[in-house]
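Visitor: dropping the sequence and predicted coords here.
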Amino acid sequence: MSKTSKAPKAEDVELEWYKTVYQGDTMPQLTLRALVMGSVLGGVMSLSNLYVGLKTGWALGVAITACILSFAIYKSLMGAFPKLFKTEMSILENNCMQSTASSAGYSTGGTMVSAISAYLIVTGHHIPWPVLAWWTFFLASLGVFMAIPMKRQMINVEQLRFPSGIAAAETLKSLHSKGKVASQKARALGLSGLVGAIITWCRDAGKPAFLNFPSNVGLFPGASKATLMGIPLIKWTLSFEMSTIMIAAGAIMGWKVCWSMLFGATVNYAILAPWMVHLGAISGDPAKMGYRAIVAWSTWGGAAIMVTSGMLQFVLQWRTIARAFSGLGELFGGGETKQRKDDPMERIEVPSTWFLTGTILSGMGCVAVLYHSFGTTIWMGVFSVIMTFFLSVVACRATGESDITPIGAMGKVTQLFFGAISPANLVTNLMTASVTAGAAGSSADLLTDLKSGYLLGANPRKQFLAQFVGIFAGTLVVVPAFYLLVPDAASLGTDKWPAPSAQVWAAVARLLGSGLHALHPTARIAILIGGALGIILPLLELAFPKAAKYLPSPMGLGLSMVIPFFNSLSMFIGAVIAIGYEKRNPVMAERFVIPVASGLIAGESLMGIVVALLSSAGVI
């Protein structure tokens, strides 16, 4: 289609939206109560995502949970204090609230569980907290500002779906429809959160003593006495975790990934690990055997699967990549979206001056921290920021088309590039890649939230400001929480905090720095086999789409090799429960699976942080 035929269509679509959907001038949107509620909920959810990310390497969406919680909390406040809370929050206020919450809960914590944790693993020491706070703030800000020129092209003109944004908009419409469904969802989320909190308190705090139970139990009666190669099964992580958080995560993640994880975990911990003990690649000393000893070997195969599959799936999206870069002219106001003074959208869209000013200032902040705190040369820092913009364009388009943000793949591209030009500098490798991954995730999160606003008729400029406010709340909460949960390098790579994303980032940095010769021969073979699987499986899915559901997920297989067996088992159980409920009652499953799972995750993770605080204070 030619540009001349596209230009009128783009203008007509925007004008039609402005006339028939836009309601940002007639309804409250960017209000103090929306920002406060979003900041509080986002700060709380950032703790939950940090907790889950250190366990699984995954980040869970915040927007829908925040919408339900905000609705329930404000309803309760109106009932308890009618003189103070006289009116309900409008749907656009709640949309601004979820933007602030999503920014705080999602955009600021991703780098903590990946690059920052990998830095701790590689160097053995923490980044000073003021440096980490500025780093987190600059990364999230860079991503938010870089997304400004993408919004009008990808959302207004091309109408990319951004499925999670659609889901959040539909959730808000449902909550504001005055029906029973909204209250039922809120009640389900609250009750499941209470259940998760109680389980965590009894398990981790041990009070009351008669309700205390262990964190792990045997897979079958008498399993506590069973051994494998003379070593107790629990040492191989072959046990069941007394926790609901991973079960809930499995219910959200879906069937294919979770059955692939159980399959991969069984092969890794019940077959490969004993074999490696026999070959001497893993210590057979019962005193040293455990998750850390096994994953020191299995990380290489798992990382290879995830890296090659992620990169291949990225390359297979070449049409998306081509569209992303062919549209760069339109992103900056050329072609069919050229800004005009008489365009009514100019009054409500985020100005290009904000993009230029914000990107330059936040980019300079990133470069300054890289130079002063991590010893990265200025030119490398500047190049990493420039490279980040182009990769963020690709990541945002991938999110819009598939709802999957390839943060890991984007980070690996940067790692490979800087590994080639500065192979011995592991810190530079990690932190320049952190710029790409952190900013790309923040950009995609903003566009997902702006998609919700577009569907609801919100003012995008006001919603952008709400998103930016959330960065402050997330940074203030997630940075001290990271130091609390991870006091030192020894805390990572353990049963409690497997930190799979960090393990992969650290493994890639070390491999690029020292080469394959430093590894045990079996680990090199594992890299070759894992890398091959990461390429073969996606190609098989492409060649035989009807058989795709029977093929294991490469991401699931790779992840199963860097987290304990009991985590994969719990996630599989959650997926079984969710798919069984969906087949039995699809309407109720669609209504309650996400709220209940989100409540369990929030309740257990937040109580886990409370227990950690009380423990560090000597209260328990």
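Guide: Structure's in. What do you need? In this text, all values refer to a predicted model and were calculated from it rather than measured experimentally.
Visitor: contacts, neighbours, all on C-alpha from now
Guide: Noted.
Visitor: could I get the full set of helices for the stretch 51-200 of the chain?
Guide: 63-80, 91-102, 117-123, 129-146, 148-151, 163-175, 180-200 (DSSP state H, counting those that start in this stretch).
Visitor: revised request: answer the last question for the stretch 501-620 of the chain.
Guide: 521-543, 554-560, 565-584, 586-616.
Visitor: pick the most deeply packed of the ones you listed.
Guide: helix 554-560 (a mean of 27; mean count of other C-alpha atoms under 10 Å).
Visitor: which residues touch that one?
Guide: 257-258, 260-265, 268, 301-306, 309-310, 500, 533-534, 537-538, 568 (C-alpha atoms under 8 Å, 6 or more residues apart in numbering).
Visitor: here's the one I want to compare it with:
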Amino acid sequence: MLEIVAPQSKESPSDTEKTAITLRDYEEKLDSPSSFQFINTDDPFPESPDDHIEDQQLTVRAVLVGCILGGVISASNIYIGLKTGLAISSSLFGAILGFAILKPLSRSAPTFLGGGYFGPKENNICQSAATSAGSIGLIFVSGFPAAYQLGLLSAQPKDDIGRLFTFTICCAFFGLSFTQPLRKFYILKLKLVFPLGVAAAQTIQSLHVGKGAEAIAGRKTRALIYAFIGATLLRIISEYAPGLLWDWHIFYAMNRIGLTSAIAAESWGWIWEWTPAFVGVGMVTGANASYSILGGSFLAWAIIGPVIVAQGLAVGVVADPAIPGYMSYMSMNLADPIHHPSPRYWMLWPGTLILVCASLAEVGCNWKSFYLGMRSALGPLLQWFSQTTVEDDNVVDPVPEHERVPLWAWSSLLVISVIVTCIVMNVQFGQNVGVTLLAIIFAFLFSLMGCESEGRTSMNIVTSAGNASQLIFGGLASGQNYPIKRGQLLNLLTGMLTLGKYNESFKA
């Protein structure tokens, strides 16, 4: 039963006097949102006494459709991540399109082909699968591309397909075991909002509950389809008119009409590009983050870049000999980065330092969350081993006992995933077991910070976690006197292992 609080009068009721309403009452209030004040974000979905009971929430059809939708988002995230380092969540995408696919199927298909009642809880399973599958691709936007560019793995990624699969599996299953002990602390005790999760829950409720729910779902689905068709058509048509529908070289045009000094801005990459992926990221990215990205770009490519070139600290290459002053400063040619660095290579280091310092500051500011989260996570294990009762701080779990994940289930998954990870990293990559265990510990610590950040602001700090872990393991590799390439591979693998396990833990 979902608890909804009626508007408070002058004599506000206490918490014990809150009115619990049935789903029928909830439908009426859903059609008039101003008639109630708030919904407890840690309460389950409302259940109707007149409707089907979802005995089978975890179904093959929900997981299969969710994974397919997550695969689409994962491919998009890899593209966007390689371009910008950003990623988008697939929770709402999975919730809406999962409903659009499975709801008609549940009515028209026979039971053995995926038919049967489709409710909000199964819809949530679909979006959960889509979210998890969509986020795992983040490990392929940083560490692995760097490893191939440095020549640390095989010549082509297809030659390492087996190692890439097993590495992904190690990252995916380990995060699932983290979610259960952290749920009690972050959701039931601290009652963090998790804005993206709440948005997905409210979206699913609006798809299944209330008057005209299916009509609303149809409009949302059509909006996604129209956006997909529009972005696809724009990309295809722009191939035939790139200067009109894709890249606007404004400063190049100004140079052609006589303002020759404008070519300097073109040389530094100041063009307008109508990339649908970037437009979409801008629509879902918060204003503060967007201002930070714009400010960093302006600082790097309009101030620092021209200064270091003028001082002789970095050099560019001629982009077109026929156009005086037309240069390119985006090269990452590492033939002689010490004596002739490009501006892009030169600014890589202060940018990395900023990221690492921000990561360490984030870790330091959240030390209390680390401590409390570890205490909450290790409490059930200590209770199990000591056979003593641990104080639960009066935390009430609204989920029935038979629907909770038992201790033996997530703890056994934790042990198995640790063992498999150590074997895979040692056999396929030659990594020391101790270093792998240290990476797993850091993944757990960073997952506490990630849950705190995601739960309060929906900000994904996965890049910061990866940078901080690489700094630590870089120092470890230098202390072991590894050869350069061996140390580089160790640094990248442990950083990706920490990043992947941490990311899957709070996404799950």
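Guide: Done, it's in. Here the structure is a predicted model, which means the values were calculated and not measured.
Visitor: follow-up on the earlier one: what's the most buried one of the helices of the stretch 51-200 of structure 1?
Guide: helix 91-102 (a mean of 32).
Visitor: superposed on structure 2, what's the mean shift for it?
Guide: Superposing on structure 2 and averaging over aligned pairs (mean C-alpha distance after the TM-score superposition for structure 1), helix 91-102 of structure 1 comes out at 0.9 Å.
Visitor: quick one: that helix aligns where in structure 2?
Guide: Counting by TM-score structural alignment, helix 91-102 of structure 1 falls onto residues 120-131 of structure 2.
Visitor: try stretch 187-197 of structure 1
Guide: By TM-score structural alignment, stretch 187-197 of structure 1 lines up with residues 222-232 in structure 2.
Visitor: how close does Ala75 of structure 2 sit to Ser417 of structure 2?
Guide: 25 Å (C-alpha to C-alpha, to the nearest Å).
Visitor: which one of those two has more residues nearby?
Guide: Taking other C-alpha atoms under 10 Å, Ala75 of structure 2 and Ser417 do not tie; Ser417 has more neighbours (21 against 15).
Visitor: you'd agree Lys6 of structure 1 is up against Glu330?
Guide: No. Counting by C-alpha atoms under 8 Å, Lys6 of structure 1 stays clear of Glu330, with 11.8 Å between them.
Visitor: what touches both of those two?
Guide: Common neighbours of Lys6 of structure 1 and Glu330 (C-alpha under 8 Å, 6+ apart) are Glu336.
Visitor: of these two, who's got more company?
Guide: Comparing Lys6 of structure 1 with Glu330 by neighbour count (other C-alpha under 10 Å), the higher total belongs to Glu330, at 19 against 14.
Visitor: give me the element that one is part of.
Guide: Using DSSP states H and E, Glu330 of structure 1 maps to helix 328-331.
Visitor: how about the contacts made by the residue nearest the centre of structure 2?
Guide: Centroid check for structure 2 by C-alpha atoms, centre = their mean gives Ser135 as the closest residue, at 5.0 Å. Going by C-alpha under 8 Å, 6+ apart, Ser135 of structure 2 touches 70, 74, 77, 89, 503-504, 507.
Visitor: okay, now the equivalent of Leu272 of structure 1 over in structure 2: neighbour count?
Guide: Mapped onto structure 2 by TM-score structural alignment, Leu272 of structure 1 lines up with Ile304. Number of residues near Ile304 of structure 2 (other C-alpha under 10 Å) recorded here: 15.
Visitor: check the one 10 residues further on too.
Guide: Using other C-alpha under 10 Å, the number of residues around Ala314 of structure 2 comes to 23.
Visitor: helix/strand/coil for it?
Guide: coil (DSSP: H, G, I helix; E, B strand; the rest coil).
Visitor: can you give me the helices in the stretch 301-450 of structure 1?
Guide: 318-326, 328-331, 352-374, 378-402, 407-421, 426-456.
Visitor: and of those, who's closest to Val36 of structure 1?
Guide: Nearest to Val36 of structure 1 among these is helix 426-456 (17.6 Å), distances taken as C-alpha to C-alpha.
Visitor: gap between Lys185 of structure 1 and Ala481 of structure 1?
Guide: For Lys185 of structure 1 relative to Ala481 of structure 1 (C-alpha to C-alpha), the value is 29 Å.
Visitor: grab the nearest non-local neighbour of Gln503 of structure 1.
Guide: Ala118 (6.4 Å; C-alpha to C-alpha, 6 or more residues apart in numbering).
Visitor: again with Ala507 of structure 1
Guide: Ala507 of structure 1 sits nearest to Trp300 (C-alpha to C-alpha, 6+ apart), 7.0 Å away.
Visitor: elements contacting the helix or strand harbouring that neighbour?
Guide: Following DSSP H and E, one finds Trp300 of structure 1 within helix 291-316. On a contact count with 3 or more C-alpha pairs under 8 Å, 6 or more residues apart in numbering; DSSP states H and E, helix 291-316 of structure 1 meets helix 407-421, helix 500-514, helix 521-543, helix 554-560.
Visitor: rerun at 6 Å
Guide: Helix 291-316 of structure 1 sits against helix 521-543, helix 554-560, with contacts defined as 3 or more C-alpha pairs under 6 Å, 6 or more residues apart in numbering; DSSP states H and E.
Visitor: check which residues of that helix are buried.
Guide: By neighbour count on 16 or more other C-alpha atoms under 10 Å, the buried set for helix 291-316 of structure 1 is 291-314.
Visitor: circling back to that earlier point, buried ones in the helix holding Glu330 of structure 1?
Guide: 328, 330-331.
Visitor: one step back: the match of Leu272 of structure 1 belongs to a helix, doesn't it?
Guide: Yes. Assessed by three-state DSSP, Ile304 of structure 2 belongs to a helix.
Visitor: chain neighbours aside, what residue packs nearest to Thr31 of structure 1?
Guide: Thr31 of structure 1 sits nearest to Glu93 (C-alpha to C-alpha, 6+ apart), 6.8 Å away.
Visitor: likewise for Phe140 of structure 2?
Guide: Ile78 (6.7 Å).
Visitor: looking at structure 1, name the residue matched to that neighbour.
Guide: Ile78 of structure 2 maps onto Leu50 in structure 1, by TM-score structural alignment.
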